[in-house]
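Asks: The sequence and its predicted three-dimensional model are supplied below.
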Amino acid sequence: MMFSFMPKLAAKLWLSGLALAFTVQADAGETLPLVDDGPYISIEGNKLNAQWFCQSKLRSRHVSLEQLPQQFYYCDRSTAAVVESLAVPGDAVSYQGDFKVAAISDFHGQYDLVIKLLTNNKIIDGNGDWAFGNGHFVITGDVFDRGDKVTELLWFLYHLENQAERAGGKVHLLLGNHEVMVLNGDLRYLHPKYVETAKLFDTPFEQLFAQDTVLGSWLRSKSVLVKVNDMLFAHGGFHPELAKEARSLEDINRVFKQNLVKSELAQPRQGWSKELHGGKGPIWYRGYFKGEDNGASSEEIDLLLKHFAIKHLVVGHTSQKQVETRYQGRVIAIDSSIKKGRYGEILLIDGKQKWRGTLAGEKVAL
């Protein structure tokens, strides 16, 4: 994919010399600030084409793949998008070992709050680098939408994943409903900043994450679930029918991923693949939070635990005030409303011990 054109608005800014004073008029009549966003990096043969906006003015840089690794600084940011190679770390659906585990969900563009939370809970150090040793860090989806620092979060996680690999640890970024929505062009929750980015590029926003982009290719490699020791993680959850039908984790992940982006399929989703992307699927299901009369019963939770050989189901998607448990601790809810930009928590596990990691870095027994 190539974004080699000069967007109309950027061209006007360039010609008029009013980049610092100019503001963008939204369709509804409101005034939006100038856009700092990116980089968006496409893969073009043996080169990378990086493009970004500073004060709504287009900037670009071309790099040969032979020159990797590269850091792409943009605007006045002190951090960079780091591309070491185009190889994506392998991600199985099951891991077993003697290591610490941390889990969090639903970032929704709240970069600053996420960095503070991860720093105070020693997942990263003061420079934003991996500090969790051989631990496994699980994010159960929804990096996209609502907030205005989605791009920063994506590049942060992209780099953190590589750092974790070198340290013997692991970052598991799972697909949430908002990742799948954006990849499929459902942009109803997009922050106005990204609406403006798409206008500046004069291209649909989802095309900025097409298959031939660094982040787009990376996102398509992600799983929709992961089992770590005695815990099974997903964004929304697992409908009891998956256990009753004896579906394996491998099959759930494979079929979901094979039908990820509708525009890239040879034929429309149908049958079980359509069901997995629907309300009962792992990115949308909310049955653990409706009570036994309308959602999963205690017996059905036990059925899921037995079928998948686990002790806990760990999910995001349904917002809480803090990390909480349901079904006598068998379900752990980790969407702590980070999306509001005021507070958030992280689940911390060391052996059989589990804590809520607060924003201040305090460990509260779960």
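Replies: Now that the structure is in, tell me what you want to look at.

Asks: drop to CA atoms for contacts and neighbour counts, all remaining ones
Replies: Will do.

Asks: Residue 319 reaches residue 332, doesn't it?
Replies: No: with contacts defined as C-alpha atoms under 8 Å, residue 319 does not count as touching residue 332, sitting 12.0 Å away.

Asks: the more surrounded of these two?
Replies: Higher neighbour count among residue 319 and residue 332: residue 332, with 22 against 17, using other C-alpha atoms under 10 Å.

Asks: give me the number of residues near residue 145?
Replies: The burial metric for residue 145, expressed as a neighbour count using other C-alpha under 10 Å, is 25.

Asks: three-state assignment of it?
Replies: Classification of residue 145 using DSSP: H, G, I helix; E, B strand; the rest coil returns coil.

Asks: Enumerate every residue touching the spatially closest residue to it that is not a sequence neighbour.
Replies: The shortest distance from residue 145 to any residue other than its chain neighbours is 4.8 Å, reached at residue 190 (C-alpha to C-alpha, 6 or more residues apart in numbering). With contacts taken as C-alpha atoms under 8 Å, 6 or more residues apart in numbering, residue 190 has the following neighbours: 144, 145, 146, 147.

Asks: Spit out the contact partners of the closest residue to the third one other than its chain neighbours.
Replies: Okay, so that is residue 146. Nearest residue to residue 146, sequence neighbours excluded (C-alpha to C-alpha, 6+ apart): residue 191, at 5.2 Å. With C-alpha under 8 Å, 6+ apart as the criterion, the residues that contact residue 191 are 145, 146, 147, 148.

Asks: give me the element residue 335 is part of.
Replies: Take DSSP states H and E as the rule and residue 335 turns out to sit in neither a helix nor a strand.

Asks: also this one, for the comparison:
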Amino acid sequence: METQKTPKQVIVMGDVHGQFDPFVKLLRHAGLVDDQLNWSGGHNRLVQMGDIFDRGPASRKVDDLLDRIQKQAAQTQGEVIRLVGNHELEPLLSNFVISGFSKEEAKLIHDKLTRQVLNGELKAAYAYKGILFTHAGVTRKLYKIFQMQLDDPNAANIAAMINLIFRESIKHEFYKHPIFNISISRKGADRFGGIFWEDLEDLASSYPKSPLVQVVGHTQVSRIILDKTANIIPVDVGMHRKLQYLIVDEEGAPHIIDVPEDK
């Protein structure tokens, strides 16, 4: 199980999709970067839910900014947790069809992302205060697999197992574990997808109720909602149209933060 420093706050931001300016507004509002876009978050922790690439105009700028503040945060006892979304996974798998990059640039991105996964700079899952964070969520099918493999299938243990599976899969270029499944709603072969390719509606319908509180991105929603009936908190609100993020306090309680447009 991974050791973790105790943060002052955990700030969670959803899919960026190349929206550099809105992302910077969120980071500044949360006090995580200064006017020069250097880390100013102290020992707070940022969790970015993946999908920084494609669609928007400045994917590489977003990537460069996250690279920089991740290194800076580590020097001030802060932390930047970067999760892999399906738009990072596809270049990792050398599938450049959904990417907006040229083949040459996509190859460079593939090599860079691979190094970052193996170095632990990119993760597939994260846990804090009993909350499990993955890009698209752990379905009931996946949870039952982990339940059989773990003495205690809590959020921290599941996250640690997912990250081990993910690193080893990338290292050996072997992607047969169900975490990589693509749901039929996304033109895959499986009724329910894995942690990168599962739509929110299918994730919720796979359970009567998730046994763990889950925070997910991937499926765009109109706003963040704290829905205790499903135990699933979606945070991809589309940064091109809405500025919102989530804070999880020291007690593990989530709080929705709205950012005024003029900020």
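Replies: Yes, it's here. What you see is a predicted model, and the numbers here were worked out from it, not measured in a lab.

Asks: Neighbour-wise, which one of the contacts of residue 190 of the first structure leads?
Replies: Using other C-alpha under 10 Å as the neighbour criterion, residue 144 leads those with 28 neighbours.

Asks: mind checking how far that residue is from residue 182 of the first structure?
Replies: 8 Å (C-alpha to C-alpha, to the nearest Å).

Asks: With residue 102 of the first structure instead?
Replies: Here residue 102 of the first structure is placed at a distance of 26 Å from residue 182 of the first structure (C-alpha to C-alpha).

Asks: Neighbour count: these two, which is higher?
Replies: More crowded of residue 102 of the first structure and residue 182, by other C-alpha under 10 Å: residue 102, with 23 against 20.

Asks: So for the second structure, the centremost residue is which one?
Replies: The centroid of the second structure falls nearest to residue 49 when counting by C-alpha atoms, centre = their mean (2.2 Å).

Asks: dump the residue contacts of the aligned partner of it in the first structure.
Replies: Following TM-score structural alignment, the counterpart assigned to residue 49 of the second structure within the first structure is residue 140. Under the criterion of C-alpha under 8 Å, 6+ apart, the contact partners of residue 140 of the first structure comprise 103-106, 173-176, 233-235, 315-316.

Asks: Which of the residues you listed are retained in the second structure?
Replies: Checking the contacts of residue 140 of the first structure against the second structure (both residues aligned by TM-score structural alignment, their matches' C-alpha atoms under 8 Å), the contacts still present are 103-106, 173-176, 233-235, 315-316.

Asks: circling back: of the contacts of residue 190 of the first structure, closest to residue 43 of the first structure?
Replies: Proximity of the contacts of residue 190 of the first structure to residue 43 of the first structure, judged by C-alpha to C-alpha, is greatest for residue 144, which lies at 21.9 Å.

Asks: so what's the closest one up against?
Replies: Neighbouring residues of residue 144 of the first structure by C-alpha under 8 Å, 6+ apart: 107, 108, 109, 150, 178, 179, 182, 190.

Asks: Same check on residue 361 of the first structure?
Replies: 117, 120, 121.

Asks: quick one: it from residue 111 of the first structure, how far?
Replies: Residue 361 of the first structure sits 17 Å away from residue 111 of the first structure when distances are taken as C-alpha to C-alpha.

Asks: same thing with residue 247 of the first structure?
Replies: Residue 247 of the first structure sits 36 Å away from residue 111 of the first structure when distances are taken as C-alpha to C-alpha.

Asks: Between these two, which has more neighbouring residues?
Replies: For residue 247 of the first structure against residue 111, the residue with the higher neighbour count under other C-alpha under 10 Å is residue 111, and the figures read 23 against 13.

Asks: which residue lines up with the more buried one in the second structure?
Replies: Using TM-score structural alignment, residue 111 of the first structure lines up with residue 20 in the second structure.

Asks: before we move on, what about residue 296 of the first structure?
Replies: The pairwise alignment with the second structure assigns residue 296 of the first structure to residue 207, based on TM-score structural alignment.

Asks: from what I can see that match touches residue 140, true?
Replies: Yes: judged on C-alpha under 8 Å, residue 207 of the second structure makes contact with residue 140 at a distance of 5.7 Å.

Asks: which one of the two has more residues nearby?
Replies: Set side by side, residue 207 of the second structure and residue 140 show more neighbours around residue 140, with 19 against 14, by other C-alpha under 10 Å.

Asks: what's the counterpart of that one in the first structure?
Replies: For residue 140 of the second structure, the residue aligned by TM-score structural alignment is residue 240.

Asks: What of residue 80 of the second structure?
Replies: Aligned counterpart of residue 80 of the second structure in the first structure: residue 171 (TM-score structural alignment).

Asks: For that match, which three-state class applies?
Replies: Following three-state DSSP, residue 171 of the first structure is assigned to strand.

Asks: My read is that it contacts residue 161, right?
Replies: Yes: contact status for residue 171 of the first structure versus residue 161: in contact at 5.2 Å, counting by C-alpha under 8 Å.

Asks: higher neighbour count, those two?
Replies: When residue 171 of the first structure is set against residue 161 and neighbours are counted by other C-alpha under 10 Å, the residue ahead is residue 171, at 23 against 20.

Asks: Roughly how far does that one sit from residue 364 of the first structure?
Replies: In this structure, residue 171 of the first structure lies at 23 Å from residue 364 of the first structure, with C-alpha to C-alpha as the measure.

Asks: before we move on, what about residue 73 of the first structure?
Replies: Separation of residue 73 of the first structure from residue 364 of the first structure (C-alpha to C-alpha): 38 Å.

Asks: Could you do residue 12 of the first structure as well?
Replies: In this structure, residue 12 of the first structure lies at 54 Å from residue 364 of the first structure, with C-alpha to C-alpha as the measure.

Asks: With residue 317 of the first structure instead?
Replies: With C-alpha to C-alpha as the criterion, residue 317 of the first structure and residue 364 of the first structure are 22 Å apart.

Asks: Which one's more surrounded, these two?
Replies: For residue 317 of the first structure against residue 364, the residue with the higher neighbour count under other C-alpha under 10 Å is residue 317, and the figures read 26 against 12.

Asks: That one contacts residue 282, doesn't it?
Replies: No: in this structure residue 317 of the first structure lies outside contact range of residue 282 using C-alpha under 8 Å: 10.1 Å.

Asks: Now the common contact residues for these two.
Replies: Where contact means C-alpha under 8 Å, 6+ apart, the residues bridging residue 317 of the first structure and residue 282 through contact with each are 235, 236.

Asks: on that earlier part again, TSV please, covering the contacts of residue 144 of the first structure and showing distance to residue 39 of the first structure and secondary structure.
Replies: Below are those laid out as TSV (distance: C-alpha to C-alpha, whole Å; DSSP: H, G, I helix; E, B strand; the rest coil):
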residue	distance to residue 39 of the first structure	secondary structure
107	19	coil
108	18	coil
109	15	coil
150	12	helix
178	20	helix
179	18	helix
182	17	helix
190	18	coil
